[in-house]
Structure formats: structure tokens, C-alpha cells
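Colleague: no sequence for this one, just the structure:
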């Protein structure tokens, strides 16, 4: 496959300016992996508009502006999952068991659950399946999945001394 001169020019630009643009993306996102994604999206937009960009000296500004716009769009789409509060939450109670022992206790408590409860918990929390997926897998209704998981969690909390 033969590349055109503007594709070579774009490739040279990315090779030369990529590290500096990645640093700018990292400053925008605060996270290295998000910065890579942001830069990739901005470079994709730049690639698609390459033939319309007349001033090649303004390429960095074009890419940076694209990164800012993409980042703002992502902020707007993001759902706010944490809400500020005037009151601090109560401090967490001390763990009933140290970390290695809690895992052993949890495994033991899981083994003591009835088979359907254990299956529902494992599918829900270990396999990260949705309630409808669990219902299809176990051949039960979604309502039965919900009540089974709820009862199983209550038994686990009691077994682990968390209730």
C-alpha cells in the first residue's frame, strides 16, 4: 500500500510532536491512560481534517484545541456519581477480621450457603453478570434472582459478623 505525501507528513508530525502533545493531554486528564485516549481521539480528528489545515505551524494549537473540546465533551457526558455534602460520613467501624482472614472467612461462608444462593452470589459478584443474565443461566425469574441474592448477602453478612 502506497501512502500519499500528506500521510507521510502527518506521520512525521505525530512522531515529532507526539511526546509533547501527550504531556499536554496528561495535564488535561491527570491520568496517563486517559491522556493516551484523549490524544488518540484528537489526532484522529486532526488526521481527518489534515487537508483543510492550511497553516502547518498552527498544528499544535489545532490538536490542543481538539483535546480540550473532547475533554469538555467527556465531562459533560459523565454522570455525577458523587455528591458534595455538608456533613462528613460516620467513620467506618473497625474490620472484624484482618484482610487475609476475611477472605478465608468469606470462602467458608460461601461454601455454607445453599447451592442456588451460592451460584447467584458467584454469578453476580464474581462473574459480574446482570440479574437477567443470572436468571437465564439459572433458569429462574429475575425476581427470584433479586430475592435470592438479597437473602444470600444477609446470610453472608451474618456469618462474617457484619450485620
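Modeller: It's in. What you are looking at is a predicted structure, and each value in this text was computed from that prediction instead of being measured. Residues are numbered from 1 along each chain as shown.
Colleague: When you work out contacts or count neighbours from here on, use the C-alpha atoms and nothing else.
Modeller: Fine.
Colleague: check contacts around the closest residue to residue 62 other than its chain neighbours.
Modeller: Sequence neighbours aside, residue 46 is the residue nearest to residue 62 in space, at 7.5 Å (criterion: C-alpha to C-alpha, 6 or more residues apart in numbering). Going by C-alpha atoms under 8 Å, 6 or more residues apart in numbering, residue 46 touches 62-63, 66.
Colleague: In ChimeraX, select just the buried ones from the residues you listed.
Modeller: Here is the ChimeraX selection string for the buried members of those, based on 16 or more other C-alpha atoms under 10 Å:
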select :62,63,66
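Colleague: Which ones among the contacts of residue 46 map onto strands?
Modeller: Using DSSP state E, no member of the contacts of residue 46 falls within strands.
Colleague: what's the single longest helix in this protein?
Modeller: If you go by DSSP state H, the chain has its longest helix at helix 5-29.
Colleague: Show which residues not belonging to that one make contact with it.
Modeller: Residues outside helix 5-29 that contact it (C-alpha under 8 Å, 6+ apart): 32, 34-36, 38-39, 47, 50-51, 60, 63-64, 67-68, 71.
Colleague: taking these one by one, which sit in helices?
Modeller: Among those, the residues falling in helices (DSSP H) are 32, 34-36, 38-39, 47, 60, 63-64, 67-68, 71.
Colleague: Report the buried members of the residues you listed.
Modeller: Buried members of these, counted by 16+ other C-alpha under 10 Å: 35-36, 38-39, 47, 63-64, 67-68, 71.
Colleague: now those residues as TSV including distance to residue 100?
Modeller: Output for these, formatted as TSV (distance: C-alpha to C-alpha, whole Å):
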residue	distance to residue 100
35	35
36	36
38	39
39	41
47	51
63	48
64	47
67	44
68	44
71	40
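Colleague: doesn't residue 142 make contact with residue 120?
Modeller: No. Taking contacts as C-alpha atoms under 8 Å, residue 120 lies outside contact range of residue 142: 11.1 Å.
Colleague: and the comparison structure, right after this:
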């Protein structure tokens, strides 16, 4: 005798109900617990082969995270690119995202104090790791990003001087007025 909220076969007003699958119930005649001979923990996944660059597919690569930060007056916005990158693609991305952080990352108090400096330091560490990689030969048929100018040769990187100058002036004024 089963107690179920589902209608049984051939009963009730819609007697056309047919169970597609009857799950096995407990074996009441045999009180021994059922043993799973191969638990999921016993399966070991194979080791993945080393990945190429996320952009162009070449090796050697470095597993780095490149960050950009945009400081808006009230809120902050983070962007990041994870992956294995070859030296060429990774440095191009570091240059692009660092310039974006220097241009847009300083326009809020939290961004000025925490956000932009954290993104810039993270990108500096990623840049150092990518610079140590050997030069890779590009894979035929793939498109590599433009390396572009170094960060300090880009005019938009100097937009960061505006809020930094403002912060120095405000801090200097606060220190001198407190004396």
C-alpha cells in the first residue's frame, strides 16, 4: 500500500494518467543498506592540457588578472580580464586598461583612495610577470591586438593629474588650517 499525493493508474476523474517512471522503493525484505560500488569521489578528472593565450592561442602564457577601474562620483565600477595571456597580448591589454584607469579611475573619493591605486598596482604586477615571458611566434590565421604606445606616452594617461593635484591641494589646506 503506497501513500502518494499523485493519482494512481486508472483512478480518479482523469484516469488516462500513466506513470512514466516508478522510482524504486526501499527493499523491505532485505534490511542491508545499498552500497554504491563507485562513488563520485572515486572518479578523477584528467588533467587539462596547458592553455594558450586567451586572445591569440600561442604559448608560453602567464595566468594574470588585468584590472581597470572607473570611479564615478558616487559609485565605482571594476573591470577585469582573467586568463592566460602571452606577453604580447597581455602587455597590450595592460596598457589599454591602465590608461583607462588613469583617465577614468579617479573621479570619486573611494576611487581616489582605494580603487585606482589597487588597479594600478595589480596591473604593474601583471606587467612584470608578462614581461618575463619568452617571445611567442603568432599562430597563423589569428589576429593579435595592437601593442600601442607605452602608457606614459599616451596623452589621456595624464588626465589623472587633475584629481591628484586637487587631492594634494585639499590635503595641504587641511593640514595647514589645522595648525
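Modeller: Thanks, I have the structure now. Worth saying up front: this structure is predicted, and the values here are computed from it rather than measured.
Colleague: With both chains overlaid, what TM-score comes out?
Modeller: Scored against TM-score structural alignment, normalised by the length of the first structure, the superposed chains reach a TM-score of 0.21; 57 aligned residues with a C-alpha RMSD of 5.0 Å.
Colleague: circling back to that earlier point, name the member of the ones in helices among the contacts of helix 5-29 of the first structure with the shortest distance to residue 136 of the first structure.
Modeller: The nearest member of those to residue 136 of the first structure, counting by C-alpha to C-alpha, is residue 34 at 35.7 Å.
Colleague: Could you pull up the residues touching the closest one?
Modeller: Residue 34 of the first structure touches residue 26, counting by C-alpha under 8 Å, 6+ apart.
Colleague: what about 10 Å?
Modeller: For residue 34 of the first structure, the contact set (C-alpha atoms under 10 Å, 6 or more residues apart in numbering) comprises 25-26, 28, 40, 71.
Colleague: What of residue 73 of the first structure?
Modeller: For residue 73 of the first structure, the contacting residues are residue 67, by C-alpha under 10 Å, 6+ apart.
Colleague: after the helix or strand containing it comes which helix or strand?
Modeller: Here residue 73 of the first structure sits within helix 59-77, counting by DSSP states H and E. The helix or strand immediately downstream of helix 59-77 of the first structure is helix 99-112, counting by DSSP H and E.
Colleague: Show me what that following helix is packed against.
Modeller: Packed against helix 99-112 of the first structure by the contact rule (3 or more C-alpha pairs under 10 Å, 6 or more residues apart in numbering; DSSP states H and E) you find helix 115-121, helix 142-159.
Colleague: what's the angle between it and helix 142-159?
Modeller: 130 degrees (axes from the mean of the first three to the mean of the last three C-alpha atoms, to 10 degrees).
Colleague: Could you give me the buried positions within helix 99-112 of the first structure?
Modeller: Of the residues in helix 99-112 of the first structure, those buried (16+ other C-alpha under 10 Å) are 105, 109-110.
Colleague: In the contacts of helix 5-29 of the first structure, find the pair that's most separated.
Modeller: Greatest spatial distance among the contacts of helix 5-29 of the first structure (C-alpha to C-alpha): 32 and 51, at 29.8 Å.
Colleague: coming back round to it: name the nearest of the ones in helices among the contacts of helix 5-29 of the first structure relative to residue 154 of the first structure.
Modeller: In terms of C-alpha to C-alpha, no member of these lies closer to residue 154 of the first structure than residue 34, at 38.1 Å.
Colleague: From residue 177 of the second structure, how far out is the residue nearest to residue 65 of the second structure when sequence neighbours are not counted?
Modeller: Among residues not flanking residue 65 of the second structure along the chain, residue 82 sits closest, at 4.5 Å (C-alpha to C-alpha, 6+ apart). Using C-alpha to C-alpha, to the nearest Å, residue 82 of the second structure is found at 46 Å from residue 177 of the second structure.
Colleague: Please identify which of these two sits among more neighbours.
Modeller: Taking other C-alpha atoms under 10 Å, residue 82 of the second structure and residue 177 do not tie; residue 82 has more neighbours (11 against 8).
Colleague: which SS state does the more buried one fall under?
Modeller: strand (DSSP: H, G, I helix; E, B strand; the rest coil).
Colleague: before we move on, the earlier item: distance to residue 6 of the first structure added to the buried residues of helix 99-112 of the first structure, as JSON lines?
Modeller: Below are the buried residues of helix 99-112 of the first structure laid out as JSON lines (distance: C-alpha to C-alpha, whole Å):
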{"residue": "105", "distance to residue 6 of the first structure": "63"}
{"residue": "109", "distance to residue 6 of the first structure": "64"}
{"residue": "110", "distance to residue 6 of the first structure": "61"}
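Colleague: between these, which is nearest residue 137 of the first structure?
Modeller: Taking C-alpha to C-alpha as the measure, residue 137 of the first structure lies nearest residue 110 of the buried residues of helix 99-112 of the first structure, at 19.2 Å.
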